[in-house]
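Novice: sequence unknown, structure follows:
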């Protein structure tokens, strides 16, 4: 049992938690940052639909949450397959008696590639994972809420690469910048329906997939110079920002971008 999950087991009366009676769907939640977000939402009382492109990953995290007293279901979802969105949203809504929260976390960088060598397949795949998926999944999710007359929250996971681009990641940087502006655009359109849309922009984050980088002494020395707080965030630091944006404390926030980077973009 992880330290994060132990906190959920000790939550006490779940009916009094800030996200009690809310149902959230989190993409890319079978590992890393998405997993941390799903657990944080469950700790706050939400029913969480854990989605991942591999059913086994989604089920493993859902079972982890359930074993510690939370409420979760695992659903297979490859976010690049737009034709699957409505089926997954309907399944999550039926399980949770409606939907309230969508966290678009699925994404990922393409291999470091000089701009002059980026091919169309790499570009298309990167935009599909990081931007197109959030666009059309948010559209389907918001459409369900508007039809039901139900308020809700959408949180998009972007990156500091949207404003401080990384070398040889032109397609990824562009996708994350598009995601930030997309969030601002739909925040205005969805405000009359009480659907709040915000973005979290992480800087360097240590997860199971990136630990090999950030545990390297060479990278640790470089980050001490580039990050005022001295190193990468943990996944739980980013999850805490998502949790805030989904909770009652963010009821007057929409179209905002919350940066979690230890001061990385200040230098």
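Specialist: Alright, I've got the coordinates. Every value quoted in this text rests on a predicted model; they were computed, and no experiment measured them.
Novice: For the rest of this, base every contact and every neighbour count on C-alpha atoms.
Specialist: Fine.
Novice: Can you name the element that comes right after the helix or strand hosting residue 74?
Specialist: According to DSSP states H and E, residue 74 maps onto strand 71-76. Toward the C-terminal end, the helix or strand that comes next after strand 71-76 (DSSP H and E) is helix 85-96.
Novice: Just the buried positions in that next one, please.
Specialist: The neighbour-count check on helix 85-96 (16 or more other CA atoms under 10 Å) flags 85, 88, 89, 91, 92, 93, 95, 96 as buried.
Novice: Now do the contacts for the fourth one.
Specialist: Looking back up the chat, that one is residue 91. Applying CA atoms under 8 Å, 6 or more residues apart in numbering to residue 91 gives no contacts.
Novice: So which bits of stretch 177-192 are buried?
Specialist: Neighbour counts over stretch 177-192 (16+ other CA under 10 Å) mark 177, 178, 179, 180, 182, 183, 184, 186, 187, 190 as buried.
Novice: Would you double-check that the second one falls in a helix?
Specialist: Which is residue 178. Yes. Counting by DSSP: H, G, I helix; E, B strand; the rest coil, residue 178 is part of a helix.
Novice: my guess is it contacts residue 132, does it?
Specialist: No. Using CA atoms under 8 Å, residue 178 is not in contact with residue 132, being 9.6 Å away.
Novice: Show me the contact partners of the longest strand seen in the chain.
Specialist: In the chain, with assignment by DSSP state E, the single longest strand is strand 195-202. With contact meaning CA under 8 Å, 6+ apart, strand 195-202 is reached by 142, 151-160, 180, 183-184, 186-187, 190, 238, 241-242, 245, 251, 253-261.
Novice: next, the one to line up against it:
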């Protein structure tokens, strides 16, 4: 009898681009990919934070370089990806939120969130895919979406709209690029405790709401995203495309 072998979670020899890598989920994703053996290009608007991250990763023996990037600037992003690619793996963790009651949504806030969460994500994914197609290479493209891409939330109409849209273009791109071996998926976290979300967790009524909706006995941490990122980037998920991996502690199980 010939027994099957588990596909590898290693990413040795792979080049990865992580957008929104200066903090939180993006930073954790970059470290996870580096630990799995990938050569990681970390990208974000804050060059100083990227330099600190690269120094920390390099000190741990990981391969990392920095690239200042604002994904809402589509033209510059496309030029940067074309210059520094092709990338075998993309993790797009760049995103923003400006929450308000739907009756009070302001057009500038709508445009700001949409430019980053939707337009930026769309054209960044496209840019990486273009490089792969030109090089005749397969790849794994991952957008960090949200549990709010599958449910609604008070004061989150704009954010939910952008994340639902990410799920839509992910499925369409997965269908279009499947024959080239390019996989496109999302990871949908629940509320993750980071420096940016600390202000939410510090409000007792909001923390109580989060803890009531999450069915596991704790809130999310960045480490909860690291394994899913490596899984979707690697051959262990070779038959997964056009899917959403919910890391929500059971939030959407209701």
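Specialist: All right, it came through fine. Since the model is a prediction, treat every value here as computed from it, not as a measurement.
Novice: Superposed, what's their TM-score?
Specialist: Remark: TM-score between the superposed chains equals 0.92 [TM-score structural alignment, normalised by the length of the second structure]; 247 aligned residues with a CA RMSD of 1.6 Å.
Novice: sorry, back to before: buried set for the longest strand of the first structure?
Specialist: Within strand 195-202 of the first structure, the residues that qualify as buried are 195, 196, 197, 198, 199, 200, 201, 202, counting by 16+ other CA under 10 Å.
Novice: Residue in the second structure paired with the fourth one?
Specialist: In this case it means residue 198 of the first structure. Aligning on TM-score structural alignment places residue 198 of the first structure opposite residue 185 in the second structure.
Novice: ok, back up a step: which part of the second structure matches the strand holding residue 74 of the first structure?
Specialist: Under TM-score structural alignment, strand 71-76 of the first structure corresponds to residues 63-68 of the second structure.
Novice: Pull the distance from that stretch to the chain's centre.
Specialist: How far stretch 63-68 of the second structure lies from its chain's middle: 17 Å, per CA atoms, centre = their mean, to the nearest Å.
Novice: still on that earlier bit, export the buried residues of stretch 177-192 of the first structure to TSV and tack on distance to residue 138 of the first structure?
Specialist: Formatted as TSV, those follow (distance: CA to CA, whole Å):
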residue	distance to residue 138 of the first structure
177	17
178	14
179	11
180	13
182	10
183	10
184	13
186	9
187	11
190	11
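Novice: and of those residues, the nearest to residue 80 of the first structure?
Specialist: Closest to residue 80 of the first structure out of these is residue 179 (15.4 Å), distances taken as CA to CA.
Novice: which residues touch that closest one?
Specialist: Contacts for residue 179 of the first structure (CA under 8 Å, 6+ apart) come out as 130, 131, 134, 156, 158.
Novice: Tell me which residue lies nearest the centroid of the first structure.
Specialist: What sits nearest the mean C-alpha location of the first structure, by CA atoms, centre = their mean, is residue 105, with 2.8 Å.
Novice: corresponding residue for it in the second structure?
Specialist: Using TM-score structural alignment, the partner of residue 105 of the first structure in the second structure is residue 93.
Novice: How about residue 159 of the first structure?
Specialist: Aligning on TM-score structural alignment places residue 159 of the first structure opposite residue 146 in the second structure.
Novice: what do you get for residue 263 of the first structure?
Specialist: Taking TM-score structural alignment, the alignment pairs residue 263 of the first structure with residue 250 from the second structure.
Novice: Surely that match is in contact with residue 218?
Specialist: No. Using CA under 8 Å, residue 250 of the second structure is not in contact with residue 218, being 11.4 Å away.
Novice: So for these two, which sits in the more crowded spot?
Specialist: Neighbours were counted for residue 250 of the second structure and for residue 218 using other CA atoms under 10 Å; residue 250 has more, 14 against 11.
Novice: wait, what's in contact with the more buried one?
Specialist: Shown in contact with residue 250 of the second structure (CA under 8 Å, 6+ apart): 213, 214, 215, 216.
Novice: Next one: it from residue 212 of the second structure, what distance?
Specialist: Here the criterion is CA to CA, to the nearest Å. By it, residue 250 of the second structure lies 11 Å from residue 212 of the second structure.
Novice: Over to residue 221 of the second structure?
Specialist: According to CA to CA, residue 221 of the second structure and residue 212 of the second structure sit 17 Å apart.
Novice: between those two, who's got more neighbours?
Specialist: Neighbour totals were compared for residue 221 of the second structure and residue 212, and residue 221 leads with 17 against 13 (other CA under 10 Å).
Novice: Show the contacting residues for the equivalent of the more buried one over in the first structure.
Specialist: Using TM-score structural alignment, the equivalent of residue 221 of the second structure in the first structure is residue 234. Counting by CA under 8 Å, 6+ apart, residue 234 of the first structure makes contact with 205, 206, 207.
Novice: can I get those in TSV with secondary structure, neighbour count and distance to residue 78 of the first structure?
Specialist: What follows is those, written out as TSV (DSSP: H, G, I helix; E, B strand; the rest coil; neighbours: other CA atoms under 10 Å; distance: CA to CA, whole Å):
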residue	secondary structure	neighbour count	distance to residue 78 of the first structure
205	strand	23	23
206	strand	20	24
207	coil	20	21
